[in-house]
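Asks: coords below, sequence missing:
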C-alpha cells in the first residue's frame, strides 16, 4: 500500500526527538541538498556545453517518464537569489549544491567558460552574504557529452580530465569554499548509466561497467588529492548511496543473495577507497576488473577522506533468483511486500538509516560521517498558499530520530542534509516524484514552502 493519510500513523516522540537534538554539540550540521542538472535549467545558456543528461533526455525521450527533460527544470540559474532568500527565511544555513562540469568546461577539458565560473561566483557570494555555507559537489552525474564521445567513464583518460576540471574549480573558488564533495553516488551513475542503460549515457553490460567502476574510483581519489594540493585546509569528502539489505526468506540461498547485493550496492566503492580493494571474493564477476588495474593503482585508488557522505532512503529485501545474471539475486519491491512506500516505490523504513550509519561507522578508516541525502517523494496536498505534506514531515522526523539515535550511541555522524531543497527533475522519473521542502510550480516557477519545510526550519533552529 502507498503510505497515505489514511494509513496508520508512525508515531514520533517529538519531545524525545527535540531532547536528542539539544544534546548535540553546536557543530552538528543541518542543511539541504540539490544538484546542478536537476535544478539549474539554462541548458544551453552563456556558453554551457551539452552534458550526457542533456543528450539522453532530448534524444532518448522514451527513457524518461512523460518524455520530460531538465532544459528549464527549476530555472535555478536565474532564480537562485529568491531560493537563497527562502532558505535564509527558514534558518537553513548549509546548502549542498553541485557545479556543472560542462558549464565550466564546455568540452570537458581545455578551454574554461568564464560565464560558467561567473554564475557559481555569484551563487557562492550570495550564499555567504546570507550566512549560508556552501558545500560543493564537483560531480553530480552531468559528464560533458564531448567526453562521453571519447568513451566517458570507460576511458581511463577520464581520470586526468576530471582532475583538471577539479583543479580549475578549486583554484577559482577555494577562497570562499571550504567544504568539497568529490562525487555523488558513483554506484548509481556507473550502475544505471554504464550497466543497466537506464540513466545517461544509456550504456549496458560488463564491458562498460567494470572500467567505469575503476575509473570512477581513481577519479574520486585523484580529485581529492588535487583539492588538498591547492588548499590543504579544505574539508574534503565524497558521497555514497546505500540501502540496508535483508534476505527475503530465512533460507541460506536468500542470505547468500543478500550478501552479494550488499557487496554491490554498499561495499563496491567505499572499500577500495579505504584500501580494502574491490569485493571480488563476494562478487566473482568482478574478477575481470583486474585487467583495468595498472601498476600503481593500488595507491591511486585509495584516499583518507575527511568525511564520508552517506545517502539513504530505504531498505531492500533480496531473494535468490536463478534467472538473474551475475548475482542470482533479485529485489522484492515494497508494493509486492505490501508495506508502506513512497512514490518511488521505496519502503518507508526509518531504521535503515541507523543501520547504514552503524555499518559505515564500523570501518576503521572513516573519520566522520555526514548524511548528505535523505528524503521522500509523496503526493502533496494543496490548500491555496499552503502545501501540506504530513507524510514527508513524518518521514523526516523518524529518520532524523534514527540519525540521532546512532549519534547517541557514539557513531561518528556529524550532520544531516535533506534531499531536496525544491521539487526538481528526478532523472528517469521526470517531474512526477516530488522530494522538495519547497513546492515548485514548473509552469510558473512559483515556490511555496511546504509544511515539511516549515517544520524542518523550526526544528533545526530550536
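Replies: Noted; the coordinates are in hand. Since we're looking at a predicted model, the values are computed, not measured. Numbers count the residues shown, from 1 in each chain.
Asks: From here on, just use CA atoms for contacts and neighbour counts.
Replies: Will do.
Asks: In the helix or strand hosting residue 221, which residues are buried?
Replies: Residue 221 belongs to helix 206-230 when assigned by DSSP states H and E. Of all the residues in helix 206-230, those buried under the rule 16 or more other CA atoms under 10 Å are 206, 208-227.
Asks: Also stretch 168-187?
Replies: Of all the residues in stretch 168-187, those buried under the rule 16+ other CA under 10 Å are 168-170, 174, 177-187.
Asks: among these, which are in helices?
Replies: Using DSSP state H, the members of the buried residues of stretch 168-187 that fall in helices are 168, 169, 170, 186, 187.
Asks: Pick the one among those residues closest to residue 145.
Replies: residue 186 (17.9 Å; CA to CA).
Asks: give me every residue that touches the nearest residue in space to residue 48 that is not next to it in sequence.
Replies: Excluding its sequence neighbours, the residue lying closest to residue 48 (CA to CA, 6 or more residues apart in numbering) is residue 103, at 4.2 Å. For residue 103, the contact set (CA atoms under 8 Å, 6 or more residues apart in numbering) comprises 47, 48, 49, 113, 116, 117.
Asks: and the second one, how many neighbours?
Replies: Read that as residue 48. Residue 48 has 21 neighbours, counted by other CA atoms under 10 Å.
Asks: So it: helix, strand or coil?
Replies: The three-state label given to residue 48 by DSSP: H, G, I helix; E, B strand; the rest coil is coil.
Asks: Comparison target, given below:
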C-alpha cells in the first residue's frame, strides 16, 4: 500500500515473546519453579485460574515454531531464557537439558537466517531465589551476574544482541507495590530497593559481558509520554511526577548517573540514601536501549492514589485495545524523540509494540484482525517519522509472535500475529502476520540489520 512505511535496508525486523508466556512445561526435564509458576498456581491471582503450564507449548514445538518464523521472513527473534530452566535453584548446578533447549533454539534461528536477541530476565525469578529474599536481597545483583556469565559463555558466539532485563519498572511496581504481578507484594518500602538492585544487576551483567562478550548488550524499558488530562496545575504536576516515576526512574541513573529527585519526595522515608559508588557502577556504558511502547499516559491528579498522587485515565471517546489502552501512535514518535534529546541519541530498538484485540475465528485458514494491522501500520509510520528526525532507531519487534499467557489476565488478551487453537494448539496466522510478512519482503526480505 502507498501509505505503508519505508525503512532503511539494514533495519532489523523481528518479533518478540517471553519464556513463561509461551514455553509451557515449566518444570520439565529438571527445571525449577519460578515466582510466576507459584503466583499463577495461587488461587485468585490470575484470571480464570489460568497458568503457564501449557501456554503455547513452544518447549515441545520448537522446530514447528522456528519454521513459522522463517515463513514470516523475520530478520530477528527476541526471546527470553527461563532462568530456572537453566539453573533450577537460581545458582549452583546447571541443568544440561534446560541449557540445551536454548542452544537448539539459537542454532535453529541461525540455520534459518534469523538473528537471536536474547533477554536474560523477563520476570520469572527462580522460586528458590525468592525464598532468599528475591530482588530485595543485596546479593541479587551477584546472582544475576553469575547467571548472565553462564549464558554469555554458552551462547555469545552465536547471539549478537543481549537484553539484561525486560521492563524492570514492572518488576518493581506491579510486583512489589501494587501486588498485581509476581511475587505479589504490597509494601511502600520495597520498590526503591528492588529497583536499585535491578539496576545493579544490569550493571553487573554488563561488566561480565565486557569481560568476554563480542557483540552488544542493552536494557529494555517500558515508556509512555505523560500528558496532563487537563490544563490545571494539579494535572500538569501529576503528569510530571508520573514521568519521573515511569520513564526516568531507570533511564536517568543508567544514562545520567542520578535518580530523578521526584522519587525521593514521592517515597519519603521509604527512599534510601544510595551510595554514589553504586550510581557510578550503574552508569557503565550500555550499547542500546530497548523501547517497549504501547500507549501514552493521560494523567489526572488524585491525592487518594499513593505514593504518586496521580491516576492514568482513558479519554472518551478514543480508540482503545481490549487492555483498555488508548491507541496513540503519535506517542511513539514523541517517546523516541524524547530519548534522542534527553539522552544524546542512544542506539534504540523498539523491542515491543503491539495490541490486544478480540479477534474472531479463522476464515479460510486466516484469522482476520484488521484493527491490529491498522495499529501496526500506524505505529511503524510513527517510528519512520522519528527516524526522519534523526533518531538512531535500528529495529522493530512486534509483540507478540503468538497469542499467549498474558500474566494476571490469563489467556483472554490476544496480542499475537498467530492465534493458538485452544484444543489442537495449531498456529493459525492472522491478517497481521500476512501484513508483516509482506512488509518485510518489501524491505528486501528482512536484513539482519545493524548490530545483528
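Replies: Done, it's in. None of the values given here were measured: they were computed from a predicted structure.
Asks: Mind checking the TM-score on these two?
Replies: The TM-score (TM-score structural alignment, normalised by the length of the second structure) is 0.95; 441 aligned residues with a CA RMSD of 1.4 Å.
Asks: most centrally placed residue in the second structure?
Replies: residue 166 (4.4 Å; CA atoms, centre = their mean).
Asks: Which residue in the first structure aligns with that one?
Replies: In the first structure, the residue matched to residue 166 of the second structure (TM-score structural alignment) is residue 184.
Asks: now swap in residue 227 of the second structure and tell me
Replies: In the first structure, residue 227 of the second structure lines up with residue 246, judged by TM-score structural alignment.
Asks: in what helix or strand does its match lie?
Replies: strand 235-247.
Asks: Can you state the mean residue-to-residue distance of that strand versus the second structure?
Replies: Compared with the second structure after fitting, strand 235-247 of the first structure has a mean deviation of 0.8 Å; criterion: mean CA distance after the TM-score superposition for the first structure.
Asks: and after that strand, which helix or strand comes next?
Replies: Following strand 235-247 of the first structure in sequence, per DSSP H and E, is helix 252-262.
Asks: Check the gap between residue 48 of the first structure and residue 102 of the first structure for me.
Replies: To residue 102 of the first structure, residue 48 of the first structure is 6 Å away according to CA to CA, to the nearest Å.
Asks: Show me which of the contacts of residue 103 of the first structure is closest to residue 27 of the first structure.
Replies: Among these, and counting by CA to CA, the member closest to residue 27 of the first structure is residue 117, at 30.3 Å.
Asks: Leaving out sequence neighbours, find the closest residue to that closest one.
Replies: Leaving out its chain neighbours, the residue that sits closest to residue 117 of the first structure by CA to CA, 6+ apart is residue 104, at 5.8 Å.
Asks: So residue 132 of the first structure sits against residue 93, correct?
Replies: Yes. In this structure residue 132 of the first structure lies within contact range of residue 93 using CA atoms under 8 Å: 4.1 Å.
Asks: Can you show me the strands along the second structure?
Replies: Using DSSP state E, the strands of the second structure run over residues 12-16, 76-80, 115-121, 161-166, 216-222, 226-228, 288-292, 297-301, 310-313, 348-352, 393-399, 418-420, 427-429.
Asks: Map residue 189 of the second structure onto the first structure.
Replies: Looks like residue 189 of the second structure aligns to residue 207 there (TM-score structural alignment).
Asks: what's the burial count for the residue opposite residue 95 of the first structure in the second structure once aligned?
Replies: By TM-score structural alignment, residue 95 of the first structure lines up with residue 77 in the second structure. Using other CA under 10 Å, residue 77 of the second structure has 23 other residues around it.
Asks: I'd say residue 77 of the second structure and residue 14 touch.
Replies: Yes. Under the criterion of CA under 8 Å, residue 77 of the second structure makes contact with residue 14 at 5.3 Å.
Asks: Quick check: neighbours shared by these two?
Replies: Shared contacts of residue 77 of the second structure and residue 14, defined by CA under 8 Å, 6+ apart, comprise residue 397.
Asks: show me the contacts for the equivalent of residue 41 of the first structure over in the second structure.
Replies: If you follow residue 41 of the first structure across to the second structure using TM-score structural alignment, you land on residue 24. The contact partners of residue 24 of the second structure, taken as CA under 8 Å, 6+ apart, are 52, 53, 54, 55, 56, 57, 58, 59.
Asks: 10 Å instead, please
Replies: For residue 24 of the second structure, the contact set (CA atoms under 10 Å, 6 or more residues apart in numbering) comprises 51, 52, 53, 54, 55, 56, 57, 58, 59, 60, 405.
Asks: Wait, residue 353 of the first structure touches residue 375, no?
Replies: No. In this structure residue 353 of the first structure lies outside contact range of residue 375 using CA atoms under 10 Å: 11.0 Å.
Asks: Have a look at the two and say which one is more surrounded.
Replies: residue 353 (28 against 22).
Asks: Can you tell me, leaving aside adjacent residues, what's nearest to that one?
Replies: Distance criterion CA to CA, 6+ apart; nearest residue to residue 353 of the first structure, sequence neighbours excluded, is residue 312 at 5.9 Å.
Asks: which one in the second structure is aligned with that neighbour?
Replies: By TM-score structural alignment, residue 312 of the first structure lines up with residue 293.
Asks: so what's residue 220 of the second structure up against?
Replies: 119, 122, 163-168, 288-292, 348-352.
Asks: how deep is residue 358 of the first structure tucked in, by neighbour count?
Replies: When neighbours are defined as other CA under 10 Å, residue 358 of the first structure has 19 of them.
Asks: do you know how far it is from residue 403 of the first structure?
Replies: Distance, residue 358 of the first structure to residue 403 of the first structure, by CA to CA: 10 Å.
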